[in-house]
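>>> Give me coordinates for this.
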Amino acid sequence: MTHRSPLLLQPGGVEASGADAGVAAHYSDPLREQRALARGEAVVDLSHRGVVTVAGEDRLSWLNTLSSQLLLNLQPGQSSEALLLTVQGRIEYDARIVDDGERTWLIVESFEAAPLAAWLESMKFMLRVDIADFSADWAVVGSVKPVPEFDGRTVWQDPWPQIGAGGYAYTGIEEPQHPGLERTWYEYLLPAAELESAVSGLQLAGVWAAEALRIAAWRPRFGAETDEKTIPHELDLLRTAVHLSKGCYKGQETIARVHNLGHPPRRLVFLQLDGSQHTLPAPGSDVLLGDKRVGAITSAAQHYEMGPIALAVVKRSADPQAQLTVVDGDESYDAAQEVIVTTDAGQVVGRQTGFLRAPR
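Down below sits the predicted model:
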């Protein structure tokens, strides 16, 4: 069933497209909404998100054996992020995880929910777990600050960009300078039938606002920054979604080998785009170094302070100091890059110095 949020009927509501279809891109004034969201004065309708639950006594130990994250001691109300990988270490699912003491909630992209629930069902064997896809019954609402009106609701707090236990940072900056520290992010779970009444009286912002703040924070999104070949190292996801010293799980060999002995073949970059065209390049637009294609745009947005910005995935070998060009059909954009994942990321065995760091 195609989701269509009742909040699209709010004044000025304009539906988003692509992965965010079914909720509002904006409510007639995207930049004003973005400012309000950044100040913590607005909330975002994310009711198109997928919601999968795992109940039962074995839920955390079972999810721990399947995923990249250490979940054995996840406490009620504590948030985490976990990846489910292929044998080759490529990202198959990316789940926002919070446990309420009785069941574990997995908040995912809309297109992930049904296949994720089916895959989990196929992996339960004789364990005491019960999987359910509650995407139609539960809605998600996002905010950069706690929402007093939602006190008592189950909420996931984004761990980004803190380096979690067992995590590792692939950025080339001192951590206090990470732009993600300027953005906190909360996703509240509400019964879908109560969505309209729950947000009544609250200012709404569209998903364009949330996307602009996400891109500015260098926060990768599954389905945007990922493709069928993506490994976590390329997106700096070892900081929040991977525990490097936990037990065995599918894809662990690739995670360890690239981290200790190799380099990820691609790297995530932040781009400040020339804004003279008053347009944005579409995802998939070519990123050029001179006349050579070195990557592609993954997400782009108009930021209320910085103007047009984007994330892109480029070849590791691309000169990190070079000016890039983004080409979308007949339009081209000059692009100044900021390094997110360094060109020397990985190969930590024997490394005495360098930018890569574990948590203090």
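
>>> going forward, measure contacts between C-alpha atoms and count neighbours the same way
Fine.

>>> can you give me the strands in the stretch 1-150 of the chain?
With DSSP state E, counting those that start in this stretch as the criterion, the stretch 1-150 of the chain has strands at 14-15, 24-26, 42-45, 50-55, 79-85, 91-99, 103-108, 130-133, 138-143.

>>> And the ones you listed: which comes nearest V341?
Closest to V341 of these is strand 91-99 (CA to CA; 17.1 Å).

>>> related to what we said a few turns ago, of all the strands of the stretch 1-150 of the chain, which one comes closest to L71?
Nearest of those (CA to CA): strand 79-85, 8.2 Å.

>>> So which bits of that closest one are buried?
79-85 (16 or more other CA atoms under 10 Å).

>>> Where do the strands of the stretch 151-300 of the chain begin and end?
155-157, 186-191, 203-205, 266-273, 286-289, 292-303.

>>> can the ones you listed go into CSV with extra columns for mean neighbour count?
Below are the strands of the stretch 151-300 of the chain laid out as CSV (neighbours: other CA atoms under 10 Å):
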stretch, mean neighbour count
strand 155-157, 24
strand 186-191, 20
strand 203-205, 23
strand 266-273, 24
strand 286-289, 21
strand 292-303, 22
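
>>> could you redo these as a markdown table and give each row distance to K145?
As requested, the strands of the stretch 151-300 of the chain are arranged in a markdown table below (distance: least, CA to CA, whole Å):
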| stretch | distance to K145 |
| --- | --- |
| strand 155-157 | 10 |
| strand 186-191 | 7 |
| strand 203-205 | 13 |
| strand 266-273 | 24 |
| strand 286-289 | 35 |
| strand 292-303 | 19 |
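
>>> Second input sequence below; structure requested for side-by-side comparison:
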Amino acid sequence: MPTAVPVAALDPTDPDAGAVAHYGDPAREQRLLDNAAGLVDRSHRGVLAIPGADRLGWLHSLTTQHLSDLAPMTGSELLVLSPHGHVEHHAVLTDDGDATWLDTGDAPGLLTFLERMRFLMRVEPAEVSADWALLSIVGPQTDEALIALGVGPLLPPDLLAVPDAKFATGSVPPRPTAVYSAAALQFGGWARRMPYGADLLVPRPAVPDVVEAAGVPLAGVWAFEAMRVAARRPRAGFETDHKTLPAEVGWTAPAVHLEKGCYRGQETIARVHHLGRPPRKLALLHLDGIATDELPARHTPVMLEGGERPVGFVGTAVRHYELGMIALAVVKQNLTPDSVLRVGLSTAAMDPEH
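The predicted model follows:
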């Protein structure tokens, strides 16, 4: 077993302090996740369980996703918005037929919101993070690992296309905009297919057995984050602030159903979509690393060269094994790849849009 280097030993204030940063060679672990498959322990992520007969209709009414008819052993993504349409919580979910499971970066905050909204519904939301661990298999050989676990291969993610700004009524089917297939694990819990690989929710005592059965090497959360940044996948609390709209960070496709009916913040979502141009956008920045090789801290301002006011902020900065120093940032919509930017002491350039 390679030596684990905990995030807490490097920075006890880091939001990932409960995870392993790396196992001795972060660049090798990134190559592993990019070209084969590795297993990342993300058990510091919060988990909520919601049993009860009304759970799906209740979540359907409170969140951005179409969940009223979610099939058993199926997953998706959802957002909880403020009354003004700003992102308050993001969660990935799976329903196993008896309960809906939410994994999220802010389990206590999301649970508080859900408990306030119970009213007379037959639901019993509870945080179960102490008993259940989230693991992620990442890489192109994910299906082989799922086969070794007895649940693979799973169907790939099924995402609906985001309709045009002036789409006709009835254009969006009455189903989740993202459907992630899932299957029960012999250890307890389930495996859920994801765009980056698969997530496994397992009882904490079973983690060593699951790792052994999967048969893939371990990788740290640094490698997971490097792959996430390169793939431009936002993370709540990192690529979000108090005024983030789902369309700004690319969450419309996996987490927002544009025709499902009333929920908090829906008016703003509809207005921004029909205008077709949110005020900010998610961008991948290349940092020059000449003036400093220190990565910028989360929410460091992004400035135009010679400008005096921020034009955005950095969410997550990483050292990528191929791309070098890069960062995900949220910047003004009118910035272009030829804009000359500064992040702290580094010059930054926007990667061309996909």
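
>>> Report whether the expected contact of K229 of structure 1 with R90 is present.
Yes - if you go by CA atoms under 8 Å, K229 of structure 1 and R90 touch, sitting 5.8 Å apart.

>>> In TSV, list the strands of the stretch 1-150 of structure 1 along with distance to H303 of structure 1.
Output for those, formatted as TSV (distance: least, CA to CA, whole Å):
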stretch	distance to H303 of structure 1
strand 14-15	18
strand 24-26	14
strand 42-45	16
strand 50-55	27
strand 79-85	26
strand 91-99	25
strand 103-108	25
strand 130-133	34
strand 138-143	17
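
>>> I'd like to know which of the ones you listed lies nearest to R221 of structure 1.
strand 91-99 (8.6 Å).

>>> The closest one aligns to what range in structure 2?
Aligned using TM-score structural alignment, strand 91-99 of structure 1 spans residues 87-95 in structure 2.

>>> ok, average deviation of that stretch from structure 1?
Superposed on structure 1, stretch 87-95 of structure 2 shows a mean distance of 0.7 Å to its aligned residues (mean CA distance after the TM-score superposition for structure 1).

>>> what's around A136 of structure 1, how many residues?
By other CA atoms under 10 Å, 17 other residues sit near A136 of structure 1.

>>> For it, which non-adjacent residue is spatially closest?
A192 (7.2 Å; CA to CA, 6 or more residues apart in numbering).

>>> aligned partner of that neighbour in structure 2?
Per TM-score structural alignment, A192 of structure 1 is aligned with R204.

>>> Might one say that that match is in contact with V128?
No - using CA under 8 Å, R204 of structure 2 makes no contact with V128, being 10.7 Å away.

>>> Find the residue at the geometric middle of structure 1.
R221 (3.2 Å; CA atoms, centre = their mean).

>>> so what corresponds to that one in structure 2?
Aligned partner of R221 of structure 1 by TM-score structural alignment: R235.

>>> how much space between that match and H242 of structure 2?
14 Å (CA to CA, to the nearest Å).

>>> What are the boundaries of the helices in the stretch 151-300 of structure 2?
Using DSSP state H, counting those that start in this stretch, the helices of the stretch 151-300 of structure 2 run over 207-214, 221-230, 252-255, 266-275.

>>> Determine how far the second one lies from the middle of the whole chain.
Using CA atoms, centre = their mean, to the nearest Å, the mean C-alpha position of helix 221-230 of structure 2 is found 11 Å from that of the whole chain.

>>> So which elements touch it?
strand 20-22, helix 26-35, strand 38-41, strand 310-320, strand 324-332 (3 or more CA pairs under 8 Å, 6 or more residues apart in numbering; DSSP states H and E).

>>> ok, now the first one?
Secondary-structure packing of helix 207-214 of structure 2 (3+ CA pairs under 8 Å, 6+ apart): helix 142-148.

>>> hmm, who's touching the helix it packs on?
Residues outside helix 142-148 of structure 2 that contact it (CA atoms under 8 Å, 6 or more residues apart in numbering): 36-37, 137, 152-154, 197-198, 213-216.

>>> would you turn the residues you listed into JSON lines with distance to L304 of structure 2?
JSON lines is the format used below for those (distance: CA to CA, whole Å):
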{"residue": "A36", "distance to L304 of structure 2": "39"}
{"residue": "A37", "distance to L304 of structure 2": "39"}
{"residue": "I137", "distance to L304 of structure 2": "38"}
{"residue": "G152", "distance to L304 of structure 2": "48"}
{"residue": "P153", "distance to L304 of structure 2": "47"}
{"residue": "L154", "distance to L304 of structure 2": "45"}
{"residue": "G197", "distance to L304 of structure 2": "37"}
{"residue": "A198", "distance to L304 of structure 2": "39"}
{"residue": "A213", "distance to L304 of structure 2": "50"}
{"residue": "A214", "distance to L304 of structure 2": "47"}
{"residue": "G215", "distance to L304 of structure 2": "47"}
{"residue": "V216", "distance to L304 of structure 2": "44"}
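
>>> Are any of those residues buried, and if so which?
Buried, going by 16+ other CA under 10 Å: 36-37, 137, 152-154, 197-198, 214-216, out of these.

>>> Specify which member of these is nearest to V302 of structure 2.
Among these, and counting by CA to CA, the member closest to V302 of structure 2 is G197, at 31.6 Å.

>>> so what corresponds to A210 of structure 1 in structure 2?
Looks like A210 of structure 1 aligns to F224 there (TM-score structural alignment).

>>> Contacts only, for its match.
Contacts of F224 of structure 2 (CA under 8 Å, 6+ apart): 30, 33, 40, 138.

>>> same thing but 7 Å
Taking CA atoms under 7 Å, 6 or more residues apart in numbering, we find F224 of structure 2 in contact with no residue.

>>> how close does it get to V80 of structure 2?
25 Å.

>>> now V311 of structure 2
Counting by CA to CA - V311 of structure 2 and V80 of structure 2 are separated by 26 Å.

>>> do the same with H320 of structure 2
According to CA to CA, H320 of structure 2 and V80 of structure 2 sit 31 Å apart.

>>> Then L201 of structure 2?
According to CA to CA, L201 of structure 2 stands 22 Å off from V80 of structure 2.

>>> and R264 of structure 2, which of the helices and strands packed on helix 221-230 of structure 2 is closest to it?
When those are compared (using CA to CA), the closest one is strand 324-332, at 23.6 Å.

>>> related to what we said a few turns ago, and of the strands of the stretch 1-150 of structure 1, who's closest to H263 of structure 1?
strand 91-99 (16.7 Å).

>>> quick one: the closest one to strand 186-191, angle?
80 degrees (axes from the mean of the first three to the mean of the last three CA atoms, to 10 degrees).

>>> Which secondary structure elements does strand 91-99 of structure 1 sit against?
Applying 3 or more CA pairs under 7 Å, 6 or more residues apart in numbering; DSSP states H and E, we find strand 91-99 of structure 1 packed against strand 79-85, strand 103-108.
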